[in-house]
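Trainee: Need the 3D shape of this:
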Amino acid sequence: MNRIRCDRTPAWSQLQTAFESTGCAFDVRSAFAADPARFEAFSQSAPHVFADLSKNRIDTATEALLLDLAQQTGLAAHRDAMFAGEAINNTEQRAVMHWLLRTPPLDPAMPAQSVHRHMAETLHEVHTTRDAMLVFAEKVRADDAITDVVNIGIGGSDLGPQMAVLALDEFVLPGKRFHFVSNVDGHELNAVLRKIKPENTLFLVASKTFTTIETMTNAQSAKSWFEARGGTDIARHFAALTSNVAAARAFGISTTFGFWDWVGGRYSVWSAIGLPLAIAIGAQGFKEFLAGAHAMDEHFRSAPLAHNLPVRLGLLDVWYRNFHGFSSRSVAPYHSALKRYPAYLQQLEMESNGKRVDVTGAALPYGTSPVIWGEPGTNGQHAYFQMLHQGSDVVPVEFVAVKTPRHDLPGHHTLLLANVLAQAQALLLGKVDAGGHKHFTGNRPSTFLLLDELSPASLGALIALQEHRVFVSGSVWGLNSFDQWGVELGKVLAKDVEARLISGNPQGLDGSTAGLLARLAPGLQPCPHPQTPSLGSASA
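Mentor: Next up is the predicted model:
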């Protein structure tokens, strides 16, 4: 596999020339006036998702150059290497196979299936583990004594299942409540413990290594709370999502579901980390969630680059970040159940592509991941949309809307859809005001993603679309999108600072940290739980 960095390709120079000549002054309103078929040219369907890209600052000539850039950087070969199980995570010498977690079993009668035969045994292990997890999920669903499920994890072991359970709330089994604890701040765990009873609660401890400091601190505190209130059956009320079975057993947990080192934390909702979702929506619902993602995998794997939605989105991200200089993207889901979707995308993109060096460790002369931020739509309209419409910075917006609601309250969904359409229209058209205060420049770019309904299958497809889109931009930028060394340094330093907070010893610290230590240290107590620094990803 030959990867060539984007700035070393002919297409990069051609894109720079195109931007300087016409792209910097590109007006989408004029483009619509000149081309009645613009909507058709810049919109497309992919599994469960319809995308309208026509309000973006792009034309067919620019997109053709971006496709040349993808070809010259070896995007297709890089994608194929991922699906072949090659160790494309070069700094950790690991394959990247989260897509395998949603791949159906091999059918001996279909030799042309997309999974390479050398991965057949691994795929069998995936299905064996998943089947056992789903059996357990159904057992919990049938247990009326368990009314509360508390997931204790952090990063990908929290954001993925939390976002998905909230998004699919309409599918959640009545009589079960789901809680998510990630922050080592004891206020978060304490707020959950006030709502539950030991005899009615199942705790899920989600940590690949079973050593992640935040997760294990919360798990030990939950265990102490459980025992202090008369709980005795740890094996019944605690389960672990981990590969460290021995550590889980030492904790008192006998039910464990593992996963593999080729599953990064932010890509792990498809694995045993998705157990809270499986309990919430059931085995069949979880299988539909996986099937939706697999359909998007097949689209990404097989669709021509020019008609490949993850590719088109990822290349648009490169165009905006490196040529227009847009340093952030706002995500505006117009569905209240997608309230944690922007936060999920923050980790997915910024942890994957928030890198300043390429795969060889060489410093990059161009920007990589934009800042991802947002809130559910109509709430955002009354908060930060002022800046999106009239601020001095141009921020591309990605709207997500759902055609069919799952409620029957009259008028609500019509008003919601009217708002999302109007906001996208207002960003595009703008408004002239000679006085200035009510002037909207318009020509502000947006993308519109539309789902027919918010279901397990469509949510799975939407998440997989975003995973592959991040792969595309990271591949073009020449990154390893699958490590995250940047999360480790602060965690390592925290061990030293924790000891100093107890001892009050500032020796050798910088002046600021020493000054703050003097104000914070008096009266602090050590954590009663033994803590071991995580040796793996902080997001797992």
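
Trainee: Every contact and neighbour count from this point should use C-alpha atoms.
Mentor: Noted.

Trainee: Which of the three states applies to Val331?
Mentor: strand (DSSP: H, G, I helix; E, B strand; the rest coil).

Trainee: what helix or strand is Ala239 on?
Mentor: Element membership for Ala239, per DSSP states H and E: strand 238-241.

Trainee: who's in contact with that strand?
Mentor: Strand 238-241 is contacted by residues 202-208, 248, 253-259, 272-273 when judged by CA atoms under 8 Å, 6 or more residues apart in numbering.

Trainee: Give the buried residues for it.
Mentor: Neighbour-count burial for strand 238-241 flags 238-241 (criterion: 16 or more other CA atoms under 10 Å).

Trainee: can you list these in CSV and add distance to Ala337?
Mentor: As requested, those are exported to CSV (distance: CA to CA, whole Å):
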residue, distance to Ala337
Phe238, 28
Ala239, 27
Ala240, 27
Leu241, 25
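
Trainee: end-to-end on stretch 495-515?
Mentor: 18 Å (CA to CA, to the nearest Å).

Trainee: For it, list every residue counted as buried.
Mentor: Buried residues in stretch 495-515 (16+ other CA under 10 Å): 497-498, 500-502, 504, 506, 514.

Trainee: And Phe300, how far from His468?
Mentor: In this view, Phe300 and His468 are 7 Å apart by CA to CA.

Trainee: for the stretch 251-400 of the chain, what spans make up the strands?
Mentor: Using DSSP state E, counting those that start in this stretch, the strands of the stretch 251-400 of the chain run over 256-257, 328-333, 371-374, 397-404.

Trainee: Ignore what I typed, I meant the stretch 1-150 of the chain.
Mentor: Using DSSP E, counting those that start in this stretch, the strands assigned to the stretch 1-150 of the chain run over residues 43-46, 49-52, 148-152.

Trainee: Same list, those strands, but as JSON lines with distance to Trp12 please.
Mentor: Shown next, in JSON lines, are the strands of the stretch 1-150 of the chain (distance: least, CA to CA, whole Å):
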{"stretch": "strand 43-46", "distance to Trp12": "25"}
{"stretch": "strand 49-52", "distance to Trp12": "25"}
{"stretch": "strand 148-152", "distance to Trp12": "45"}
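
Trainee: just those: most buried one?
Mentor: Mean neighbour count, computed with mean count of other CA atoms under 10 Å, is highest for strand 148-152 among the strands of the stretch 1-150 of the chain, reaching a mean of 24.

Trainee: what sits up against that strand?
Mentor: 158, 176-182, 196, 200-206, 215, 218-219, 276.

Trainee: Here is a second sequence; please produce its structure as well for comparison:
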Amino acid sequence: MLNARTLREWITASLGPQAVAKHMVAISTNLTLVEKFGIDPNNAFAFWDWVGGRYSVCSAVGVLPLSLQYGFSVVEKFLKGASSIDQHFYSAPFAKNLPVLLGLLSVWNVSFLGFPARAILPYSQALEKFAPHIQQVSMESNGKGVSINGVPLPYETGEIDFGEPGTNGQHSFYQLIHQGRVIPCDFIGVVKSQLPVYLEGEMVSNHDELMSNFFAQPDALAYGKTAGQLLKESVPRPLIPHKTFSGNRPSFNLLLPSLNAYNIGQLLAIYEHRIAVEGFVWGINSFDQWGVELGKSLATQVRKQLHASRKKGEPVEGFNFSTTTMLTRYLQESADVPKED
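Mentor: Just a heads-up that it's a prediction; the model follows:
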């Protein structure tokens, strides 16, 4: 809301207060506050008040900005793709239900095998923000320590999600995945490249080169490499312990036909329903987020202190020693920061 008020001030300063109603729209469930802010309620896009922010991509919260960026004809295909997985999740038997199977695998890996993390590894640069998005959807939903009835859980829930596109990750954290901690991996590949390139005389196209890694990495995780195999390859004995791969490390491959809007809608819906399945099995509420609220309430105290110290010169009080020290230093060193025009 501070950002919204900042934009309102910018528009008003240039075009006058009457311009707010014509140049700003709102996505809100509270039309009274929309009008009070200065936006015409006819320019407000409603959405369901029971939809959490991380699940709101398919509501007006996501569809409006996506439509402005790509056009609604594209976004409509995205919504139809998501809807197709909704119907699959609702109607397919469990043995063939993709979100159910993936959710059960995650529960097995986390609660039974004790693997705390999951790597999301799309072999497409266009999906570079997919892993960070799933971080929020998953960790904000299933990061719980009590059941839906408020009883402390006797097992771990939730996964530590992280990831990077394709070969970026291979040169970043795959070393840990192959020979360090066991981290289940989601490999996401695409059959058709968005920008196909083939250089004359090369063995394979650029996309085939990328996909060679996509197919090889899960095999390396699953089967590893034994000391016996290394001996047959005449690897020096001192290097054998360093080049041995234990294998038996879980992963799965998801292969998309292409990266069109419909398939992206399907991909997102698969993960959203998968996360819901995990929550159902764990017996937790995947749709609240009380863990976020404590930080917000403490931030309110800090905000009041900053105001009191800057405007009235009041000392920092009511915080622990560490925070008091840092806040005091912050106020001292930021006092002379020149204000922007």
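
Trainee: TM value for the aligned chains?
Mentor: Remark: TM-score between the superposed chains equals 0.86 [TM-score structural alignment, normalised by the length of structure 2]; 309 aligned residues with a CA RMSD of 1.7 Å.

Trainee: related to what we said a few turns ago, pipe the buried residues of stretch 495-515 of structure 1 into TSV and attach distance to Leu415 of structure 1 and secondary structure per row.
Mentor: As requested, these are exported to TSV (distance: CA to CA, whole Å; DSSP: H, G, I helix; E, B strand; the rest coil):
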residue	distance to Leu415 of structure 1	secondary structure
Val497	52	helix
Glu498	51	helix
Arg500	56	helix
Leu501	53	helix
Ile502	55	helix
Gly504	58	coil
Pro506	58	coil
Ala514	54	helix
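
Trainee: so what's the aligned partner of Phe257 of structure 1 in structure 2 up against?
Mentor: Aligned against structure 2 by TM-score structural alignment, Phe257 of structure 1 finds its counterpart in Phe45. Applying CA under 8 Å, 6+ apart, we find Phe45 of structure 2 in contact with 25-28, 60.

Trainee: which of the residues you listed lies closest to Ala269 of structure 2?
Mentor: Nearest to Ala269 of structure 2 among the contacts of Phe45 of structure 2: Ala60, at 16.4 Å, using CA to CA.

Trainee: contacting residues around the aligned residue in structure 1 for the closest one?
Mentor: In structure 1, Ala60 of structure 2 lines up with Ala272, judged by TM-score structural alignment. Contacts for Ala272 of structure 1 (CA under 8 Å, 6+ apart) come out as 129-130, 133, 241, 257-259.

Trainee: Keep only the residues you listed that stay in contact in structure 2.
Mentor: Comparing the contacts of Ala272 of structure 1 with structure 2 on both residues aligned by TM-score structural alignment, their matches' CA atoms under 8 Å, the contacts found in both are 241, 257-259.

Trainee: want to throw these into TSV with distance to Lys491 of structure 1?
Mentor: Converted to TSV, those look like this (distance: CA to CA, whole Å):
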residue	distance to Lys491 of structure 1
Leu241	22
Phe257	26
Gly258	24
Phe259	23
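
Trainee: for the stretch 101-250 of structure 2, what spans make up the helices?
Mentor: Counting by DSSP state H, counting those that start in this stretch, the stretch 101-250 of structure 2 has helices at residues 130-142, 166-170, 174-179, 206-223, 227-232, 240-243.

Trainee: circling back to that earlier point, how far apart are the strand holding Ala239 of structure 1 and its match in structure 2?
Mentor: Its aligned residues in structure 2 lie a mean 1.3 Å from strand 238-241 of structure 1 after superposition (mean CA distance after the TM-score superposition for structure 1).

Trainee: Where in structure 2 does that strand fall?
Mentor: Strand 238-241 of structure 1 corresponds to residues 24-27 in structure 2, going by TM-score structural alignment.

Trainee: what do you get for stretch 442-450 of structure 1?
Mentor: Using TM-score structural alignment, stretch 442-450 of structure 1 lines up with residues 247-255 of structure 2.

Trainee: how near is Val476 of structure 1 to Glu467 of structure 1?
Mentor: The value you get for Val476 of structure 1 to Glu467 of structure 1, if CA to CA is used, is 15 Å.

Trainee: Who has more neighbours out of these two?
Mentor: Just comparing Val476 of structure 1 and Glu467: by other CA atoms under 10 Å the higher neighbour count belongs to Val476, 25 against 22.

Trainee: what sits up against the match of stretch 442-450 of structure 1?
Mentor: Residues from elsewhere that reach stretch 247-255 of structure 2, judged by CA under 8 Å, 6+ apart: 178, 182-191, 218, 220-225.

Trainee: what's the offset of it from the middle of its chain?
Mentor: Between the centre of stretch 247-255 of structure 2 and the centre of its chain there are 20 Å (CA atoms, centre = their mean, to the nearest Å).

Trainee: what's the answer for stretch 148-165 of structure 2, then?
Mentor: Chain-centre distance of stretch 148-165 of structure 2: 15 Å, with CA atoms, centre = their mean.

Trainee: Please apply the same query to stretch 182-200 of structure 2.
Mentor: With CA atoms, centre = their mean as the basis, stretch 182-200 of structure 2 stands 20 Å off its chain's centre.

Trainee: Need the residues touching each of Phe300 and His468 of structure 1.
Mentor: Residues touching both Phe300 of structure 1 and His468 (CA under 8 Å, 6+ apart): 310-311.

Trainee: re the thing from before, which of the contacts of Ala272 of structure 1 sits closest to Leu15 of structure 1?
Mentor: For these, the minimum distance to Leu15 of structure 1 (CA to CA) is 42.2 Å, reached by Phe259.

Trainee: which non-adjacent residue is nearest that closest one?
Mentor: Ser243 (6.1 Å; CA to CA, 6 or more residues apart in numbering).

Trainee: Neighbours of Ala191 of structure 1, how many?
Mentor: 11.

Trainee: what stretch of structure 2 does the host helix or strand of it fall on?
Mentor: Assigned by DSSP H and E, Ala191 of structure 1 belongs to helix 186-193. Aligned by TM-score structural alignment, helix 186-193 of structure 1 corresponds to no residues of structure 2.

Trainee: Check which residues of that helix are buried.
Mentor: Of the residues in helix 186-193 of structure 1, 189, 193 count as buried by neighbour count, 16+ other CA under 10 Å.

Trainee: Can you tell me which of the contacts of Ala272 of structure 1 has the most neighbours?
Mentor: In the contacts of Ala272 of structure 1, the most neighbours by other CA under 10 Å go to Leu241, 29 neighbours.

Trainee: which ones are touching Ala293 of structure 1?
Mentor: 102, 457, 459-465.

Trainee: Turn those residues into a markdown table, including distance to Asp317 of structure 1.
Mentor: Output for the contacts of Ala293 of structure 1, formatted as a markdown table (distance: CA to CA, whole Å):
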| residue | distance to Asp317 of structure 1 |
| --- | --- |
| Arg102 | 26 |
| Ala457 | 25 |
| Leu459 | 22 |
| Gly460 | 22 |
| Ala461 | 19 |
| Leu462 | 17 |
| Ile463 | 17 |
| Ala464 | 17 |
| Leu465 | 14 |
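
Trainee: Before I go, just wanted to say thanks for your time.
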